[in-house]
Every structure is written in C-alpha cells, then in structure tokens.
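1. Predicted structure and sequence below. I'll ask about it afterward.
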Amino acid sequence: MTTERSGPLAGLVTMRMIILFGLLRRSGVLAQRRQFDLSEIEWRIMTQVGQFAPLSLNGLAELLLQDRGQLSRAVKAMVERGLLSRERKPGGPEIEIDLTDKGRDVYARMVERVVERDRQLTDGIPESDIAVLWRVIDTMVERADEMMEAERNLG
C-alpha cells in the first residue's frame, strides 16, 4: 500500500502512526481469527486479563474503553469456550474474571505470536534507531497522557 503525502494532514507524525496502527490492526485481526479463533474484542480481552488478572468487568471496561454490555457478552462467550473463568468476589457483588488453564495456554501462544510480529516489523532496523524510536514514543506517550488528563479536567 502506498500512502499519499499531500494535503493538510500528510506531514503529521500522528497521521503516519495512525496508518501504521491501522495496517497492524487489520493484519492482526486476520491472524487472530486464523490462529486463535478470536474476534478483535476477544483478543483484547485476553491480552488485558492475561496481563492484569483477576479483573472485574468494570476494571476490564475501563482498560479497554468499551461498553460493559458488549464486554459482558464477549466474556460470557469466552467462559463457555473455556478460555475465561468468572467467580464472585468474596464479600461483594463484583465478579472476578481470570484465564482458565486453556486460556493461559492460548495467551502464551498469543504472546509468542506478538513477539514474532514485532521481530518481523523491526527486522533490519539498527538497534540505535530502535532506541531513538523508544525515546520518541515514550515522550509522545507521556505528552498524550498529559493531554488526556487536561481533557478530563475540562469535562
């Protein structure tokens, strides 16, 4: 795919990042379905539960910036498939979501695949360039976080 470099947005770093993210997302969705039989939302649930379990539905919704209803349906389907467990938290109404043994196995394979995709994407790029990229991205993430906080304070 070639991308045009004209128009008022063409010179923006964020627009180039959005193009990269879009390509990675689309190819990732295809791979997720083929390799793991997971929809995009199921993939995202697995990554967050795999990293932060146990999670409540509210905690998961906050991490994914998704509607609780949509997440609840996806979690229920994943419980039925044996990937996730849902148990009531002792002493409260909250439900804790965690990976099952089958879910941990799938998650481990997902991590292997993500590491491989990262290697393919960065193969041949000098380590010094990767280090610069990390510094630039870290700075941009910090600034984006500040922008998010400023927006929250306005609303």
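-> Ah, there it is.
2. Going by C-alpha atoms from here, please, whenever you check contacts or count neighbours.
-> Fine.
3. Of all residues in the chain, which one is nearest the centre?
-> Ranked by distance to the mean C-alpha position of the chain (CA atoms, centre = their mean), the top residue is residue 44 at 5.0 Å.
4. For it, which non-adjacent residue is spatially closest?
-> Among residues not flanking residue 44 along the chain, residue 64 sits closest, at 7.4 Å (CA to CA, 6 or more residues apart in numbering).
5. Ok, residue 54 next?
-> Per CA to CA, 6+ apart, closest to residue 54 is residue 98, 5.0 Å.
6. okay, now that neighbour: neighbour count?
-> 23 (other CA atoms under 10 Å).
7. tell me the SS of it?
-> Three-state call for residue 98 (DSSP: H, G, I helix; E, B strand; the rest coil): strand.
8. this is the other structure I want to compare:
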Amino acid sequence: MSAAPAFLPLLSYEVNSASDALRRSAALRFRREHDVSLMEWRTLALIEHLQPVTLRALTDYSSTDKAQISRIVSALVERAMVERRAHSTDARSAQLSLTAAGRKKARSLARTAQLRDRAFRDELSEEEAAQLVAVLRKLKAKALALIEEEEKTQP
C-alpha cells in the first residue's frame, strides 16, 4: 500500500473538508425543513438585504456566476418568493425584492441558521469560537492575497 494521499496533511484540505461538511449539513436541513437549496436561501437573504436590487448588482455582491443567480432568481420568482419589477430608470433591467412569502421564508430560514450556528458554538468555548473566527479570517486574507498574486502572473 502506498503512502496517504499528499493532500491529507494540508491545512487547506482540513478547512475545505470542514467547510464541505458544514455546507452539506445546512443544505440537507434547509431542503428538509424549508424546501429551499442553500443557494436559494443565500439569494433570498441577499435580496432581503439589498432590495430593491438588480440581477447585476446581486451577481456582483454574491460573487456568483450570472447564469446561476439568474436561474435561482427565476425559480424564486416562480415560487412567489421574489418579485421582479421594471427598473425606474433602466428599461433593460428589473428590480428584485422579496414578496410577503419571501420575507416570511427568509425569517424562518434565518432562525434555522441561527439554531445551527448555536449548535456549533455549543461545541466550543467562547474563547475557542473567537479564536476560530480570527484564524479563519487570517487564512482567508492570506488566500485572497495569494489569489491576487496569481492573477498578476497569469498571461
């Protein structure tokens, strides 16, 4: 038998593995309890925060592919959680906002997310939780700096 795969001892693998597990557990719970995907919930929350918002602004803010956000928004419109209205100054775009049903769903999803967060925080002391957040922010800042360096060297 050969040695363990080279990625197993990497810090980035541990962080990604934990992130994947957290994301998957959230996706399963949101689907089971609220019949929405994780991306639908995030989109509802962003629209709630930014409304009224254009699809372009939503795409920029979420750092998600325009086609993917467009599909998600269309599904939320079809399910009567998001409303599209003509933009007041730009005939080529629409403004998005939550409907009453969308606001209710967003509040319910936020409560579920807070319960999940509490369950994770209960596994840590307050000091450990604060340290974890600080370490993750530090790693994210380094990753963003490495992205910037890589983008400068790309042809």
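-> Great, that's in hand. No experiment lies behind these values; they were computed from the predicted model shown.
9. what's the TM-score for these two chains?
-> The TM-score (TM-score structural alignment, normalised by the length of structure 1) is 0.83; 150 aligned residues with a CA RMSD of 2.0 Å.
10. Now which residue in structure 2 aligns to residue 69 of structure 1?
-> In structure 2, the residue matched to residue 69 of structure 1 (TM-score structural alignment) is residue 67.
11. any idea where the strands of structure 1 begin and end?
-> Applying DSSP state E to structure 1 gives strands spanning 55-56, 84-88, 95-99.
12. Pick the most deeply packed of those.
-> strand 95-99 (a mean of 21; mean count of other CA atoms under 10 Å).
13. residues contacting residue 26 of structure 2?
-> Applying CA atoms under 8 Å, 6 or more residues apart in numbering, we find residue 26 of structure 2 in contact with 38, 113, 116.
14. sorry, back to before: I'd like the distance between the match of residue 69 of structure 1 and residue 73 of structure 2.
-> Using CA to CA, to the nearest Å, one gets 10 Å for the distance from residue 67 of structure 2 to residue 73 of structure 2.
15. which of the two has more neighbours?
-> Between residue 67 of structure 2 and residue 73, residue 73 has the larger neighbour count (other CA under 10 Å), namely 23 against 10.
16. didn't the more buried one look like it was pressed against residue 80?
-> No - using CA atoms under 8 Å, residue 73 of structure 2 and residue 80 do not qualify as a contacting pair, with a distance of 10.4 Å.
17. how deep is the residue lying closest to residue 45 of structure 2 once chain neighbours are set aside tucked in, by neighbour count?
-> Closest residue to residue 45 of structure 2 in three dimensions, ignoring its sequence neighbours and counting by CA to CA, 6+ apart: residue 106, at 6.2 Å. When neighbours are counted by other CA under 10 Å, residue 106 of structure 2 registers 24.
18. Correct me if wrong: residue 106 of structure 2 contacts residue 42.
-> No - contact criterion CA under 8 Å: residue 106 of structure 2 and residue 42 do not qualify, at 9.1 Å.
19. Pull up the aligned stretch in structure 1 for stretch 28-47 of structure 2.
-> Residue span in structure 1 matched to stretch 28-47 of structure 2, by TM-score structural alignment: 30-49.
20. The matching stretch: how far from the chain's middle?
-> Relative to its parent chain, stretch 30-49 of structure 1 has a centroid offset of 10 Å by CA atoms, centre = their mean, to the nearest Å.
21. Stretch 40-58 of structure 1 too?
-> 9 Å.
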